[in-house]
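1. Output the structure for:
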Amino acid sequence: MQEENKNISLPYFGIPKILPFAKKYKYRIIAMILMGLFSSLVDSCYPLFNQYALNHYVGENTLDTLGLFIALYIGILIVQVSLNFISVFWVSKTELDLNRDLRNTSFNHLQELSFAYFNQNNVGYIHARVMSDSGKIGELMSWRMMDVVWNGSYILFVMINMVRISWRLACMVFVLVPFAIFIIAFFQKRLVKLNRHIRELNSQITSDFNEGITGARSIKTMVIESIIGDGFQKDTETMRHVSVQAARYQAFFYSTVTMMSSIALAIVMWQGGNLTVNNMMLIGTLSVFMSYALGIMDPLHSVITTISSLVSIQVNIERFDRLVNTESDVADSPEVIEKYGDTFNPKKENWEPLIGDVAFKNVDFKYPDGDEMVLENFNLDVPHGTNVAIVGETGAGKSTLVNLVCRFFEPTKGQVLIDGRDARERSQLWLHSNIGYVLQTPHLFSGTVRDNLR
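-> Below is the predicted model of the structure:
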């Protein structure tokens, strides 16, 4: 059974679990937020330039202060472009840095897990945790966060400007906001559910694809190509069907948002047009409201989409947290780590030389994912320099003995002694560094022969 079947929910969408990774970039993130706030403030003021130009230069038929107006506009535009460039660069860098940190943390932790974890979780599942989940979390702490900051502050600044200019007309537009929120949330809830299903199917397809390649020899030997192919085709067809459903909801979703923007614009043109005809509102002011009415729905949609995606990304955070907090079935004690170091920080100056005496003392063993005892009250002494051949039928426990000596698994009961001491009294890295393990099926890593010899 894979770990994703465990139903664990983290509070606050799991964000507190990610904050330690973001802490080292806190000053950069604060600067990003401040630039996002200033950028949205400037963006919300652009329609005010149009208002001034229409009311002053067109309405009063004059060109005085035009040079100053153009210089100010260009100056603000240059500042805005510069801020956007720096913001995009920092946000991208933060995303990539977080992705690197998250993937390094998860990959390094995988190196410390025992064989039992890899027996219970297939390669496709583990690959998705290290790559896909880390990418989603990095995106949340960079682009998604900036979406909320920029769009949320933009909506606030726009509403302040609208109320300041004409609170009556602003209230007419604001009436649509609750309906827009309801409609967007309605579609978004279904889209999140469909997208979650799509990701689950994608993980399954990745797993099937990997097993189809790594198990190619067995598949051909057993002549089950058609069975494996039919299963893979069924999964891909299911994913296509669900993806089409999601695309259909997405199409309705964006059409509805566009319709709400059009309704807001129609209200502004209807009421604002009457006010303009009756000389109660200037044409420039009407232009500002038209720009705001068209522009407020997209940021609203973006904010709700980001908030809704937190439910989806929470799953990624839970899976990542579950991975990095998975305890190995085979782990060195704190006392052993203090003396000998761990896998990535060895204290080789404290390592004793290996003599080579091996002994099994009253060993019982069963695999973590099994119920049947493989060894019961097993005893064996192998002095150093002795050649021993273990002979037996398949499943008798020959490989198990080697795995226990190498400490890939811990005995259920009893002791495995190395040079007269319990193997658990010294570090795994010390033991593995002194053992030559020949695989039944050789594995070559990608790269050159020299790379493999390292």
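
2. Only C-alpha atoms from now on, for both contacts and neighbour counts.
-> Fine.

3. quick one: contacts for Gly135?
-> Gly135 is in contact with Asn99, counting by C-alpha atoms under 8 Å, 6 or more residues apart in numbering.

4. From start to finish, how long is stretch 398-414 in a straight line?
-> Start-to-end span of stretch 398-414 (C-alpha to C-alpha, to the nearest Å) is 18 Å.

5. Just the buried positions in it, please.
-> Buried positions in stretch 398-414, judged by neighbour count with 16 or more other C-alpha atoms under 10 Å: 400-401, 403-411, 413-414.

6. just stretch 179-188 next, same as before
-> Going by 16+ other C-alpha under 10 Å, stretch 179-188 has these buried residues: 180-181, 183-185, 187-188.

7. Next up, the contacts around Cys406.
-> Contacts of Cys406 (C-alpha under 8 Å, 6+ apart): 431-432, 435.

8. Closest to Asn210 out of the residues you listed?
-> Ranked by distance to Asn210 (C-alpha to C-alpha), the contacts of Cys406 are led by His432 at 28.4 Å.

9. Leaving out sequence neighbours, find the closest residue to the closest one.
-> Cys406 (6.6 Å; C-alpha to C-alpha, 6 or more residues apart in numbering).

10. Could you also give me the structure for this second sequence? I'd like to compare it with the first:
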Amino acid sequence: MSQASQQKESSSGLSVYFRLLGYLRSSWLTFVISVLGFLMYSVMEPALAALLKHIVDVVSNGLMSENRVTIPLAILGIFLVRGVGTFLGSYFMAIIANKVVYDLRTTMFDKLVLLPSSYYNEMPSGRLLSKLTYDTEQVIGSVTSAVKTLLREGFTVIGLLGYMLYTNWKLSLLFLLIIPIIGYVVSYASKRFRKLSKRIQNAMGGVSDVASESIKGQEVVKIFGGFEYERQRFREAADDNRRTQLKMELTKALNIPVVQFLVAIALAILIWLALDPTLSAQMSAGDFVAFIGAAGMLSKPARQLTDVNSILQKGIAAAQSIFEFIDMTEEPDNGKRALSQAQGNIEWRNLSFQYPNTDRLALDGVNLSVPAGKTLALVGRSGGGKSTLANLIPRLYEVTDGELLIDGHDIRDYPLRTLRSQIALVNQNIVLFNGTIRDNIAYGYLRDAPEETVIEAAKAANAWEFIQQLELGLDTVVGENGVLLSGGQRQRIAIARAILKNAPILILDEATSALDTESERAIQQALDTLMKNRTTIAIAHRLSTIENADVIAVVDNGVIVESGSHKVLLEQNGAYASLHQKQFSEE
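-> As a prediction, this is how the structure comes out:
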């Protein structure tokens, strides 16, 4: 690595750490108390050296009887002040560290929910969880242990060096010559620590990824015999993490004894020089013992100051990862046009769309419209672009080219919160949260809905019957992603949520896919009622469910092949008629 790049990396690390310390501003009073505590502790170190001088002088001059009470009391006083200082410094620093981690985690989560959908598609969930948990834990060390050691041991070194300079400045200056060599060793170790810390973070992300996938897909793993494969993947990820961690420990283990040996060399040279009568002629026996004692006391804080380097570099590497995440671009939300109640006119005008990091258009020159209160059904082969057309309406993705209009205005003119409040969604991948059935129906904007309206929505979705049979009814906890409910029950809960929202625009993406025939009929009746006077975008595989749609559009390879009513499309004997005939034959 060139000198310029090394300086740039060092500067970058400092700027990241100073930004991290910026989170201390809200706790400045707590920080001041902590600093005062460490100052109290540190002042007592040179006080011990001074007391040692006094004891030697007392013994040398035969004044033991006059000092039998004062010296023990002084010792007790020094250790009492040290103890109080340690408590104040450590406890209040822990308060600050936990507040910093809380602020970082909440800031990261706030960012997480505002990131575009494309980010979630590219980033494994395990890696995201690793950022929220492991990376923030590393920051705790750099804010508590590192700052605590830097303050406490830093003040101690300053106090002891000050006392040594006061006692014999010539010998002290000779002792200080070793500091640049120690600085070079610490600087070299810093670069290696940060580099290894980044590798450990990536390795931890890999461990989280494999574990998360295996937990979510445990049924597939069991049924398809993926145990050996997943075990091998996890062991490889864990072994990578283990080896990188060992390299970190090796560097740390070598760093500490090297610095200690350098301090020991300095101390040995110091004693050799101090025994020269020309340099210690003006020193009493007490001065000499206290000076050597203070120099010996420097070994412990010097060792701890170098030991803290690994924790500090871990924290900087973690903070760098966290700040890169926090600085990511959110969903664009520059709309200013008010939209209290949408009519529901939707138009795709010469619209094209391409997913990020792909080289092919998912939608190409789409022109399509659906009047307010009418139903548009999207049909066609899987991967043709049906769901993409629907997902652009709530701006889960941004239009690449062309326009998507609601009530005659580009959807980008509306604020995201306002736009999405006008849309209800039921898709094939049902999402339920680990709460009660009530929480999942009355979710988000709906959380303050009265119980009567929640029950009405459940009845309309044909869900109230099975909810009543549960011991706790609406207060039944559904488990992570509704794992304690059947597929059909989960789907009905999602439909009840959409019914409760009562939005003017409704998106149904295979909304009855997880239901048996009997339930499907009942749900279809509920959906027919829900769809009245609402603009509905229905994506369906079974064409029998959308025959009454006002407009049916056949989507294939991102292009609208044909559109019209069920009757008109059958008469055209084109793509829709072919799909209908094929499905009718299969049934």
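
11. if we can go back for a sec, would you list the buried residues of stretch 179-188 of structure 1 in CSV and tack on secondary structure and distance to Tyr73 of structure 1?
-> Shown next, in CSV, are those (DSSP: H, G, I helix; E, B strand; the rest coil; distance: C-alpha to C-alpha, whole Å):
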residue, secondary structure, distance to Tyr73 of structure 1
Ala180, helix, 33
Ile181, helix, 34
Ile183, helix, 37
Ile184, helix, 35
Ala185, helix, 37
Phe187, helix, 39
Gln188, helix, 38
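
12. So whichever residue in structure 1 pairs up with Asn434 of structure 2: helix, strand or coil?
-> Mapped onto structure 1 by TM-score structural alignment, Asn434 of structure 2 lines up with Ser446. Using DSSP: H, G, I helix; E, B strand; the rest coil, the structure places Ser446 of structure 1 in coil.

13. Tally up the residues packed near Ser446 of structure 1, please.
-> If you count neighbours by other C-alpha atoms under 10 Å, Ser446 of structure 1 ends up with 8.

14. Then Phe175 of structure 2?
-> For Phe175 of structure 2, the count of nearby residues is 22 (other C-alpha under 10 Å).

15. my read: it touches Ala266, true?
-> Yes - contact criterion C-alpha atoms under 8 Å: Phe175 of structure 2 and Ala266 qualify, at 6.0 Å.

16. Which residue ranges of the stretch 251-400 of structure 2 form strands?
-> Per DSSP state E, counting those that start in this stretch, the stretch 251-400 of structure 2 carries strands over the ranges 346-353, 363-370, 375-379.

17. equivalent range in structure 1 for the second one?
-> It refers to strand 363-370 of structure 2. Using TM-score structural alignment, strand 363-370 of structure 2 pairs with 375-382 in structure 1.

18. Mean deviation, the matching stretch versus structure 2?
-> Once fitted to structure 2, stretch 375-382 of structure 1 is off its aligned match by 1.8 Å on average (mean C-alpha distance after the TM-score superposition for structure 1).

19. what's the answer for stretch 235-249 of structure 1, then?
-> Stretch 235-249 of structure 1 sits 2.8 Å off on average (mean C-alpha distance after the TM-score superposition for structure 1).

20. what's that stretch aligned against in structure 2?
-> Going by TM-score structural alignment: stretch 235-249 of structure 1 matches residues 237-251.

21. contacts for that stretch?
-> Applying C-alpha under 8 Å, 6+ apart, the contact partners of stretch 237-251 of structure 2 are 189, 192-193, 196-197, 199-200, 203-204, 206-207, 210.

22. Among those residues, which pair sits farthest apart?
-> Distance extremes for the contacts of stretch 237-251 of structure 2: the farthest pair is Ala189 and Val210 at 31.6 Å, using C-alpha to C-alpha.
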